[in-house]
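[1] need a 3D model of the following:
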Amino acid sequence: MTSPRSLPAEQASWLAHLRIERGLSANTLRSYERDLGRYDAFLGARGRADVAEVSRTDVTEFVAAIREGSDGGNPLSASSTARALAAVRGFHRFALLEGLVGEDVAAEVSPPSAPRRLPKAVTRDEIERLIEAAGSTPGPIGLRDRALVETLYATGARISEVVGLVVDDLADLADTAGLTGRPEGSGRSGPERAAPAQRLAQVHLVGKGDKERIVPLGSYAARALEDYLVSGRPALVAARTRTTRAAGHTVFLNTRGGPLSRQSAWAVIARAADSADLTGRVGPHTLRHSFATHLLEGGADVRVVQELLGHANVTTTQIYTLVTAAHLRETYAAAHPRAR
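    You can find the predicted model right below:
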């Protein structure tokens, strides 16, 4: 008879396989580990200590239990339940391929259907207010915060991708920053008057599963980054103490000169949202959604937006086309004299 520890031990082998062979991100692996911990507790209450003892009924009833919270944990949304089932199904598929079982008992178990929700985006005017609010703090912090928000909106990057940037990930900032043709500290209301630069600035992003992509950087974000790197970041570097975690060439720094964390970046956006009367409506992912929505509304091809967002599958990106279709319907209903 196998040891009672065999089930979590084999799960650890699967997670190691995902990390080494598949290159999944640390955040995804932590989520899967939490999901499998809850799965283990559910199976343990049923006396299952080995993967070979698990039945399809066990898996089906686990899905129902976590959806309703009847296993003693918090009830999960349909999307979180689907993620947990993805972890369970991946593990059982791994067990079959490794010869630990003769049947994949989770293969035919379906996740609960989730209502299709449109991504939340804010308007261009609200983006303007947010950026101005972020840069309203005097000194290096205001320069940093404006550059952070400008970069998130200009690239559609995830917050983890932006706080992980190093200086060498940025290219041709100075050329593109000159496109704005505006004096220091001026707003965005006027059109860009300068002739296009030969090269558009670019940022090198490392996304989920360490997948890399190059995203163009517009003139406003390039100018904000250039201002921050020249006048803001050196002041933050100077504030570094011997106890500060080494930042190396990390672009975005905290007030102690160390790397800015994801949590601190969230706080930057929350403060700016409060100042711009957008409390509770804007987070880092809202900027990503707004980036995609505004591109599609401007006529960008969905495949181009897919590449810019770093989506592996275009179907993930296509949900944004529903947003623009809804926008078209609203515009038509409001503007056409015989729409209603």
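[2] only C-alpha atoms for contact and neighbour calcs from this point on.
    Fine.
[3] show me which helix runs longest in this protein.
    As assigned by DSSP state H, the longest helix anywhere in the chain is helix 314-335.
[4] distance check, the residue nearest the centre of the chain against Leu295.
    The geometric centre of the chain, computed from its C-alpha atoms, lies nearest to Arg158 (C-alpha atoms, centre = their mean), at 3.5 Å. Shown here: Arg158 relative to Leu295, a distance of 17 Å by C-alpha to C-alpha, to the nearest Å.
[5] again with Asp50
    Shown here: Asp50 relative to Leu295, a distance of 50 Å by C-alpha to C-alpha.
[6] looking at the two, which has the bigger crowd around it?
    Legend: neighbour count by other C-alpha atoms under 10 Å for Asp50 and Leu295, higher for Asp50 (21 against 16).
[7] so the more buried one makes contact with Gln11?
    No: taking C-alpha atoms under 8 Å as the contact criterion, Asp50 and Gln11 are not neighbours in contact, 10.8 Å apart.
[8] how long is stretch 106-120 from one end to the other?
    33 Å.
[9] can you list the buried residues in that stretch?
    By neighbour count with 16 or more other C-alpha atoms under 10 Å, stretch 106-120 contains the buried residues Ala106, Pro111, Pro112, Pro119, Lys120.
[10] okay, those residues in TSV with distance to Val302 and secondary structure next?
    Compiled in TSV, the buried residues of stretch 106-120 are given as follows (distance: C-alpha to C-alpha, whole Å; DSSP: H, G, I helix; E, B strand; the rest coil):
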residue	distance to Val302	secondary structure
Ala106	34	coil
Pro111	27	coil
Pro112	28	coil
Pro119	15	coil
Lys120	18	coil
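[11] mind putting those in CSV, distance to Leu143 included?
    Written out in CSV, the entries for those read as follows (distance: C-alpha to C-alpha, whole Å):
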residue, distance to Leu143
Ala106, 51
Pro111, 45
Pro112, 45
Pro119, 29
Lys120, 27
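[12] I'd like the structure of this one too, to check against the first:
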Amino acid sequence: MSRDVEILDDFERYLRAERGRSPHTVRAYLGDLRALVDYAREWDTDLRGVDVAVLRGWLARQHAQGASRATLARRTSVVRVFTAYLHRKGVLEEDPGALLASSKSVRSLPTVVSEERVGAALSSTAETPMELRRRAVVELLYASGARVSELCALNIDDLDQERRTARLQGKGGRERMVPVGIPALEAVRAWTWRGRPHWARPNSGPALFLGSRGQRLGPTSARRDVHAWMDREDGTVAPHDLRHSAATHLLDGGADLRSVQEYLGHNSLASTQIYTHVSVERLTRAYREAHPRA
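    Okay, here's the model as predicted:
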């Protein structure tokens, strides 16, 4: 096993155990860093010899190949975390990542599905196990504002039918309770009574949502469920669009920003404030279209 592979394995354990990163985030980090290792070999060096020139060359090549500003910003952030880790471990005498200029990404406004479109999609009937699951997935994502990974991690007991709440495991293992409306609870109840038993196996465990082979539903399959159910209303809607939409509709309905921050599980209020821009944009458009003196 090469020294670079050992270093990446150690870093992977650090991300999982000490930083509490999700499996998806860990895979993304390691994918970026393996690309860095390949580039460093072109400089006849390995991770122990990486300096700021190597890092800047690696990022410059990606920019020349058409990488977006958001992608470059993410990879710059990954490199900084990684080189800081190597410096603390004594692998690097200095931290070259600290010398990288900040690559700011342009933050686009999230996609918001109208209340009417969500309502139309969720008024469709469901009969088969697949239809029951798809409807329940869409209802619960929209009702709870959950990330798709949080939805897939749900167990049956994480939904409290009496209190109308869901217990979600967020980033870094942080747990939060969110309210869930009656329509979503009814859709989940229909799935658990009429759909889930068709696919449940002795080793299925407590997972709320199952695949057709009895395994816990994965994020990729959940995304397919959303696409398939929402495409009945034309256009492609992703799970995160439902999360964006739920947050925006809450603000449009008068919810305060702090409550929406807790609902979404954001660490920083700054992450939530983007939804105020969405609401203002929609309000401005409606004003221009409807106000007699606009």
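[13] on that earlier part again, closest to Ser264 of structure 1 among the buried residues of stretch 106-120 of structure 1?
    Lys120 (22.0 Å; C-alpha to C-alpha).
[14] residues contacting the closest one?
    For Lys120 of structure 1, the contact set (C-alpha atoms under 8 Å, 6 or more residues apart in numbering) comprises Thr286, His289, Ser290.
[15] can you count the residues close to the residue mapped onto Gly142 of structure 1 from structure 2?
    Residue mapping for Gly142 of structure 1 onto structure 2 gives Glu131, with TM-score structural alignment as the criterion. Summarising burial for Glu131 of structure 2: neighbours were counted as other C-alpha under 10 Å, giving 18.
[16] separation between Glu131 of structure 2 and Arg107 of structure 2?
    For Glu131 of structure 2, the distance to Arg107 of structure 2 - C-alpha to C-alpha - is 35 Å.
[17] where does the equivalent of His63 of structure 2 over in structure 1 fall, helix, sheet strand or coil?
    The alignment partner of His63 of structure 2 in structure 1, by TM-score structural alignment, is Arg67. The three-state label given to Arg67 of structure 1 by DSSP: H, G, I helix; E, B strand; the rest coil is helix.
[18] would you map the helices across the stretch 51-200 of structure 2?
    Shown for the stretch 51-200 of structure 2, the helices assigned by DSSP state H, counting those that start in this stretch span residues 52-64, 69-88, 115-122, 129-144, 148-152, 182-190, 196-199.
[19] and those helices: which comes nearest Tyr14 of structure 2?
    helix 69-88 (9.0 Å).
[20] report the buried residues of that closest one.
    Judged by neighbour count (16+ other C-alpha under 10 Å), helix 69-88 of structure 2 contains these buried residues: 71-87.
[21] what do you get for stretch 320-328 of structure 1?
    In terms of neighbour count (16+ other C-alpha under 10 Å), stretch 320-328 of structure 1 has its buried residues at Tyr320, Thr321, Val323, Thr324.
[22] also stretch 149-168 of structure 2?
    Judged by neighbour count (16+ other C-alpha under 10 Å), stretch 149-168 of structure 2 contains these buried residues: 149-155, 158-159, 161, 165-168.
[23] how about those in JSON lines, adding distance to Asp225 of structure 2?
    Below are the buried residues of stretch 149-168 of structure 2 laid out as JSON lines (distance: C-alpha to C-alpha, whole Å):
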{"residue": "Ser149", "distance to Asp225 of structure 2": "14"}
{"residue": "Glu150", "distance to Asp225 of structure 2": "15"}
{"residue": "Leu151", "distance to Asp225 of structure 2": "12"}
{"residue": "Cys152", "distance to Asp225 of structure 2": "12"}
{"residue": "Ala153", "distance to Asp225 of structure 2": "16"}
{"residue": "Leu154", "distance to Asp225 of structure 2": "16"}
{"residue": "Asn155", "distance to Asp225 of structure 2": "18"}
{"residue": "Asp158", "distance to Asp225 of structure 2": "21"}
{"residue": "Leu159", "distance to Asp225 of structure 2": "20"}
{"residue": "Gln161", "distance to Asp225 of structure 2": "23"}
{"residue": "Thr165", "distance to Asp225 of structure 2": "23"}
{"residue": "Ala166", "distance to Asp225 of structure 2": "20"}
{"residue": "Arg167", "distance to Asp225 of structure 2": "22"}
{"residue": "Leu168", "distance to Asp225 of structure 2": "20"}
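[24] which ones among those residues are found in strands?
    For those, membership in strands holds for Leu159, Thr165, Ala166, Arg167, Leu168, with DSSP state E as the criterion.
[25] structure 1: which residue goes with the fourth one?
    Looking back up the chat, that one is Arg167 of structure 2. So, by TM-score structural alignment, Arg167 of structure 2 is matched to His204.
[26] wait, what's in contact with that match?
    Contacts here follow C-alpha under 8 Å, 6+ apart; on that basis His204 of structure 1 touches Leu165, Asp169, Leu170, Glu212, Arg213, Ile214, Val215.
[27] report the two of these separated the most.
    Greatest spacing in the contacts of His204 of structure 1, by C-alpha to C-alpha: Leu170 and Glu212 (13.7 Å).
[28] list the contacts of the strand or helix carrying Arg41 of structure 2.
    Using DSSP states H and E, Arg41 of structure 2 sits within helix 23-42. Contacts to helix 23-42 of structure 2, defined as C-alpha under 8 Å, 6+ apart, come from residues 4, 8, 12, 15-16, 46-47, 50, 54-55, 58, 75, 78-79.
[29] what's the closest of those to Glu233 of structure 2?
    Arg75 (36.1 Å).
[30] just give the nearest non-adjacent residue to whatever residue of structure 1 lines up with that closest one, would you?
    For Arg75 of structure 2, the aligned position in structure 1 is Ala84, judged by TM-score structural alignment. For Ala84 of structure 1, ignoring the flanking residues on the chain, the nearest one in space by C-alpha to C-alpha, 6 or more residues apart in numbering is Asp35 at 5.2 Å.
[31] can you report how many residues lie near the counterpart of the one you found in structure 2?
    Using TM-score structural alignment, the partner of Asp35 of structure 1 in structure 2 is Asp32. Counted with other C-alpha under 10 Å, the burial measure for Asp32 of structure 2 works out to 15 neighbours.
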